[in-house]
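Enquirer: What follows is a predicted structure for the sequence shown.
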Amino acid sequence: MTFRPLHDRILVRRVEAEEKSAGGIIIPDTAKEKPMEGEVVAAGPGARNEAGQVQPLDVAVGDRILFGKWSGTEIRLDGEDLLIMKESDVMGIIDNGTALRKAA
């Protein structure tokens, strides 16, 4: 099944949380919090501005993003749990420092 979000909505796959803490303690499933990090799977074309023109989104498919704990609506597509949210729910794009290494 294919899914295409409308307007300024994006489809996000949560990134799985770590199984161990920084000290090496294994965290059980019942104590884990939902991750606030994800990967953009699909994105809409953008929202319309006051002039009626489509304003493209700042996020793109494949971007790793950070979003609020209660952001989005959970859905199930093809047996996979995903989130649909507006671009305004995204706090930022995680870059992993590749741009910093290139600049240096």
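Expert: Thanks, I have it.

Enquirer: CA only for contacts and neighbour counts going forward, please
Expert: OK.

Enquirer: Apart from its neighbours in sequence, what residue is nearest the residue nearest the centre of the chain?
Expert: When C-alpha atoms, centre = their mean is applied to the chain, the residue found nearest the centroid is Gly38 (3.8 Å). Distances taken as C-alpha to C-alpha, 6 or more residues apart in numbering place Arg14 nearest to Gly38, at 4.1 Å, with adjacent residues excluded.

Enquirer: The nearest residue to Pro5 once chain neighbours are set aside: neighbouring residues, count only.
Expert: In space, and not counting its chain neighbours, Pro5 is closest to Gly44: 4.7 Å by C-alpha to C-alpha, 6+ apart. Using other C-alpha atoms under 10 Å, the number of residues around Gly44 comes to 20.

Enquirer: so who does Gly44 touch?
Expert: Arg4, Pro5, Leu6, His7, Asp8, Arg9, Ile10, Leu57 (C-alpha atoms under 8 Å, 6 or more residues apart in numbering).

Enquirer: and the comparison structure, right after this:
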Amino acid sequence: MATTTLRSVKSLVPLLDRVLVQRVKAEAKTASGIFLPESSVKELNEAKVLAVGPGGIDREGKRLPMGVSAGDRVLIPQYGGSPVKVGEEEYHLFRDSEILAKIKE
């Protein structure tokens, strides 16, 4: 895992077709109010897009549009991406093509 000395995730700007996301944390409490131990709480495949790069470049040198934008809720693969830790928070960088789906409200 890459540990950085960044003070804020806002200073992390993805390049090309990279997408910076933060996984949505699963609820540690059930609907009836029972707190679950940390070991039983699974990571969700849902994430919030924090920042996107400008897009990749095709063979003709034209910029390809990104499929997601900052603020989108997306479905990400269970494994993969590049983890980045800023302070106590963990983020992931994925390529735009690795994002599985956009979640509409």
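Expert: That came in fine, so what should we check first? Please read all numbers here as calculations on a predicted model, not as lab measurements.

Enquirer: TM-score of the superposed pair?
Expert: Overlay of the two chains. TM-score (TM-score structural alignment, normalised by the length of the first structure): 0.81; 96 aligned residues with a C-alpha RMSD of 1.8 Å.

Enquirer: returning to that earlier point: Asp78 of the first structure: which of the contacts of Gly44 of the first structure is nearest?
Expert: Asp78 of the first structure has its nearest neighbour among the contacts of Gly44 of the first structure in Arg4, at 14.1 Å by C-alpha to C-alpha.

Enquirer: helix/strand/coil for the aligned partner of that closest one in the second structure?
Expert: In the second structure, Arg4 of the first structure lines up with Val13, judged by TM-score structural alignment. The three-state assignment at Val13 of the second structure reads coil, by DSSP: H, G, I helix; E, B strand; the rest coil.

Enquirer: Touching, Val13 of the second structure and Ala51? I think so.
Expert: Yes. Contact criterion C-alpha atoms under 8 Å: Val13 of the second structure and Ala51 qualify, at 6.9 Å.

Enquirer: Those two: who's more crowded?
Expert: The neighbour comparison of Val13 of the second structure against Ala51 (other C-alpha under 10 Å) goes to Ala51, with 22 against 15.

Enquirer: Please report how far the residue opposite that one in the first structure once aligned lies from Ala31 of the first structure.
Expert: Aligned against the first structure by TM-score structural alignment, Ala51 of the second structure finds its counterpart in Ala42. The gap separating Ala42 of the first structure from Ala31 of the first structure is 30 Å, by C-alpha to C-alpha, to the nearest Å.

Enquirer: helix or strand for the closest residue to His92 of the second structure other than its chain neighbours, which one?
Expert: Spatially, and ignoring its direct neighbours in sequence, His92 of the second structure is nearest to Pro83 (4.4 Å; C-alpha to C-alpha, 6+ apart). Using DSSP states H and E, the element containing Pro83 of the second structure is strand 82-86.

Enquirer: where in the first structure is the aligned partner of that strand, by residue range?
Expert: Using TM-score structural alignment, the residues of the first structure aligned to strand 82-86 of the second structure are 73-77.
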